[in-house]
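>>> I'd like to go over a predicted model; first the sequence, then the structure.
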Amino acid sequence: MPVTHSPEQTIASDRTVRLLDTTLRDGEQAPGVSLSPDEKVEIARSLERAGVSVIEAGSACTGAGERQAISRVTDLDLDARVTSFCRGMKGDIDLALECDVDGVHIVVPSSDRHIEGKVGTSREDNLEQTAELVAYAKDHDLWVEVIGEDGSRADLDYLEELAETSLEAGADRFCFADTVGHTGPEHTHEAVSRLADIGPVSAHTHDDLGLGVTNALAAVSAGADLVHCTVDGLGERAGNVALEEVAIALSHVYDVETLELEELYELAQTVSRATGVQLPPNKAVIGENAFTHESGIHTDGTLKDDKMYEPYAPETVGRERRLALGKHTGRAGVKATLEEHGVEADDDEIAAIADRVTELGDRGRRVTDADLLAIAEDVTGEDRDRVVDLLDLTATSGGAVPTASIRLAVDGEERVASGTGSGPVDAAVSAVREALGSMADAELESYHVDAVTGGTDAVVTVEVTMGRNDRSVTVARSEADITRASVTAMVDALDRLLAADQQPLAPADD
């Protein structure tokens, strides 16, 4: 449901705009992020599925390990152009050539602060060196983009001269770089407009002022046809402009398609898992809350018209809509969530359940599916026999292999199993799966350690979401022991899922 376009629209819908992803290079420069060759390959494949046009696979000059990773990506024979970042040195271009990349990004200083203070050269020598580097790379049949580092703080007349020199030497395009996230959209538009009059121009923006997307769109409006991004907005300091945000903004607001939007959420999850950087819940497009509704007014409106409180359908970016439970949940949300779990209740019962949910939320509790179902059972008087119950758990760690043993009651039958894993929680989960057998196959969709109190008697809250046969359920449990909290939550979630299926479990050894 795109916005209505006006004659004053600054980005025409027939524009061709492509995205360059630099998650594997600039994104990896975020503090604490280090990607293995296997992880770079996995992310590159995900970027390819999304239809990203250019993948900057790394910086070949970093070291032998980085060159191995870049080579692994180039060996994939992707449709996307695979490139390497190069400093203003011929040796960096030679190292990139060893990786068999399709192209290079040659970064050269453009502001006096960088020309004189960082590199220690002059404007004239910088132009001469840039021309030599471009010619050298083109002599080796490489696609070449010159990045004018710190372009947003450069003298615009000199920036134009640097772009002209680069393109005349054979560069395929010149990149306007807001390296430190310094500028605003007006200056970006002016600079890129002047550069676009010279030749093909790209934009590289950062989010230090929260203007990453704004500056990227200003650059496109001014004539840029390639935007540098990172998945999840990873990058140094406040990060680079987020690929998913640029893609959906161009599509929804301007009707300009850059890639396969339905791949965005899985791409974001892939990068999050590989980097260990969790997605902020309020993050646009990919955050947990982006398509989650708790407010009674919003939930009621969304149930009546799914476009009421959403700019675009969650399926557009590979998401699903979710109704959350809490102090703001109204009767419509309670009724809809109960129906999802196959629970029937009349209007009076729904009103009572909604009141209980509000009371729980007022006490500062996050209300999970399990909480709602327990309240519903109490209000309706529908007693339910547990399918799976945790009787005993023992876990040990500190040795060579963490181990766990578990005792469950499954449909009234006692089952005992043991397991090993990378840690006590992993070992205990393996034991649960061993005890339940193949019929208890369920996917752990999310696992969060939500809160830890202070002191030696600290209590941890673990929240899990598990899915099985197109159903999912969220359970939170608090314990002094994180292993017990995790296993109790998972067993309770499995119990709810299996009860919903209303079918007996097969023997554990099937």
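Arrived safely. As the structure is a prediction and not an experimental result, all values here were calculated from the model. Numbers count the residues shown, from 1 in each chain.
>>> use CA for all of it now, contacts and neighbours both
Noted.
>>> so who does E236 touch?
D26, G27, Q29, A30, P31 (C-alpha atoms under 8 Å, 6 or more residues apart in numbering).
>>> got a quick PyMOL command for the buried subset of the residues you listed?
Buried subset of these, written as a PyMOL selection, criterion 16 or more other C-alpha atoms under 10 Å:
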select buried, resi 26+27+29+30
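>>> any chance of the contacts of E236 in TSV, with distance to S13 and secondary structure too?
As requested, these are exported to TSV (distance: C-alpha to C-alpha, whole Å; DSSP: H, G, I helix; E, B strand; the rest coil):
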residue	distance to S13	secondary structure
D26	29	coil
G27	29	helix
Q29	34	helix
A30	34	coil
P31	37	coil
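>>> save the contacts of E236 as CSV, and put in distance to V475 too.
Formatted as CSV, the contacts of E236 follow (distance: C-alpha to C-alpha, whole Å):
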residue, distance to V475
D26, 37
G27, 33
Q29, 36
A30, 33
P31, 32
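>>> okay, now the one to match up with it:
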Amino acid sequence: MRGIVFFTDSQSTRKVTVFDTTLRDGEQTPGISFKFEQKLEIARQLSSIGVHAIEAGFPASSQGERETVRAIVDLGLDSVVCGLARSRKEDVDTCLDCGVDMVHVFIPTSEVQRVHTIRKSPEEVLDITREIVAYVREHCDQCMFSAMDATRTEPEYLISVFRAAAESGATIINVPDTVGVYAPSAMRALVSRIVADVDCPVDVHCHNDFGLAVANTITAVEAGASQMQVTVNGLGERAGNADLAQSVMILETIFGIRTGIDLPRLVETSRLISRYSGIGIPPIQPIVGDNAFSHESGIHSHGVIACAATFEPGIMTPEMVGHRRKLTLGKHVGRHAVRQMLQEVHMNPSDEQLDAIVEKVKFISVKGKRVTDADLYEIAESVMGLETGKKVIQLEDIAIMTGNHVIPTASVKALVNGKEHVFSSTGNGPVDAALKAILGILPARIQLKEFNIEAISGGSDAIGHVTIAVEDEHGHVFDASASGDDIVLSSAEAMINAINLLQRVKGPL
């Protein structure tokens, strides 16, 4: 069932290209600095999912940036590789020396920017625009021109600047909402006018200061923009930029506008950037967040079990973006969800037993404790009088070495499928080292998805409650917990519990 479809026939045949600036504007997020190899891997990933153009960086800013941009060019990607330059010939030359396919030049056009950042008159900005765009086109086939702070620029003057750029050879003009102050209605009017009055393809770059980056981007495309600038996970200056996954999926599903992006790899790409940037994906993040296709409420769970489109968009499924639907446990959980979760592990309680299991789950949730998948199965085993499932891994011993001048190291001895294994690993701390050592023992590819800890008593000997989620190579996620006054041991036990749960549900590792 597709559900309600909003796009028209004319829109359904339209295409819009994606210009990704994660490596440039995204890296300007405070606290983010991608490593050299990470930047190359990000560029490969963006190209492989179908991004039309990648802004690889700002070569004139540093030697390291120049080396990175050259290396990305040398990858021979399918995407257009773009370098950013101020409206200075030396900046353009630096981009050209890196071998980029496109040079992106910009100059401030709003009064506040002209007066306080570049100290140029309106006429001088027009002259510089003509000169720099012409210079780029003498040496490069593709030139993007941006009027920085376009949305705070007097419209008549903005049109004159864009016309000067187009007449001088710009292959695409960019409309930046540099400080994120535009509303969609204003963006529609502005872009419509630019499209009508300037003979050049239009691109849009929106910031998220008021949470309107995606809305403004979509509105600009509706108004005639043929390219949109985005970043993975909405990274960028201050509150960030328009998010790639959200912008792409809105165009693809609601408007029927094609972007050329490999949709089932959106979640994969989001997680890659999250890992490299160190900025987690909020659970409620649209499209890629853990809760995007999760359901706790009994009414919602019952609905999606019968027909997913009841409480999901219908025109977008979890499989479309590389996600998976999940029924979660909490005080709102219903009988249908619990029954299905138990049936997935071949547990079939009677109606009376099911009522007792649901009651216990809700009782625990009301106390403020998160109910994990492992908790559910333990509750069901207790209520149904079943034997505890066989454990694939049993922890025998764990030793930790740490100190002010020692790299935290953990050695783990465990039985895996009845055979003794020993593995050691270093980490950022004793807990990280211990968890990596446990994962190193396993024959299957399993990764830590989530780690949470909370104190459940006071004092220096407080009891800590650790919840861990692990993910297998197929994207299946299972969570479990453990408690104790030794945080390293509790973390290890929670990890072991989660792995055993995964094995129980999915089969031998």
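Cool, the structure landed. Given the structure is predicted, the values throughout are model-derived calculations rather than measurements.
>>> residues contacting H204 of structure 1?
H204 of structure 1 neighbours (C-alpha under 8 Å, 6+ apart): C175, F176, A177, D178, T179, A216, V227, H228, C229, V241.
>>> average distance between the longest helix belonging to structure 1 and structure 2?
Scanning structure 1 for the helix with the most residues, using DSSP state H, yields helix 482-501. Taken against structure 2, helix 482-501 of structure 1 registers an average deviation of 2.6 Å after superposition, with mean C-alpha distance after the TM-score superposition for structure 1.
>>> for that helix, name the packing helices and strands.
Judged by 3 or more C-alpha pairs under 8 Å, 6 or more residues apart in numbering; DSSP states H and E, the packing partners of helix 482-501 of structure 1 are helix 369-380, strand 388-396, helix 424-436, strand 460-468, strand 471-479.
>>> let me know which of those is tucked in deepest.
helix 424-436 (a mean of 23; mean count of other C-alpha atoms under 10 Å).
>>> circling back to that earlier point, out of the helices and strands packed on helix 482-501 of structure 1, which comes closest to S110 of structure 1?
Taking C-alpha to C-alpha, strand 460-468 is the member of those nearest to S110 of structure 1, at 49.5 Å.
>>> most neighbours among the contacts of H204 of structure 1, which one?
C229 (33 neighbours; other C-alpha atoms under 10 Å).
>>> mind listing what it touches?
With the criterion set at C-alpha under 8 Å, 6+ apart, C229 of structure 1 makes contact with L19, L20, D21, T22, T23, H204, T205, N240, V241, A242, L243, V246.
>>> hmm, who's touching the longest helix of structure 1?
Taking C-alpha under 8 Å, 6+ apart as the rule, helix 482-501 of structure 1 contacts 341-342, 370, 386-390, 393, 395, 424-425, 428-429, 432, 440, 442, 460-468, 471-479.
>>> make it 6 Å
Contacts to helix 482-501 of structure 1, defined as C-alpha atoms under 6 Å, 6 or more residues apart in numbering, come from residues V387, V388, V425, V462, V475, A476, R477, S478, E479.
>>> now do the strands in the stretch 1-150 of structure 2.
Secondary structure of the stretch 1-150 of structure 2 by DSSP state E, counting those that start in this stretch: the strands cover 17-20, 53-57, 80-86, 102-108, 142-148.
>>> please convert those to JSON lines, extending it with mean neighbour count.
Formatted as JSON lines, the strands of the stretch 1-150 of structure 2 follow (neighbours: other C-alpha atoms under 10 Å):
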{"stretch": "strand 17-20", "mean neighbour count": "24"}
{"stretch": "strand 53-57", "mean neighbour count": "26"}
{"stretch": "strand 80-86", "mean neighbour count": "24"}
{"stretch": "strand 102-108", "mean neighbour count": "25"}
{"stretch": "strand 142-148", "mean neighbour count": "25"}
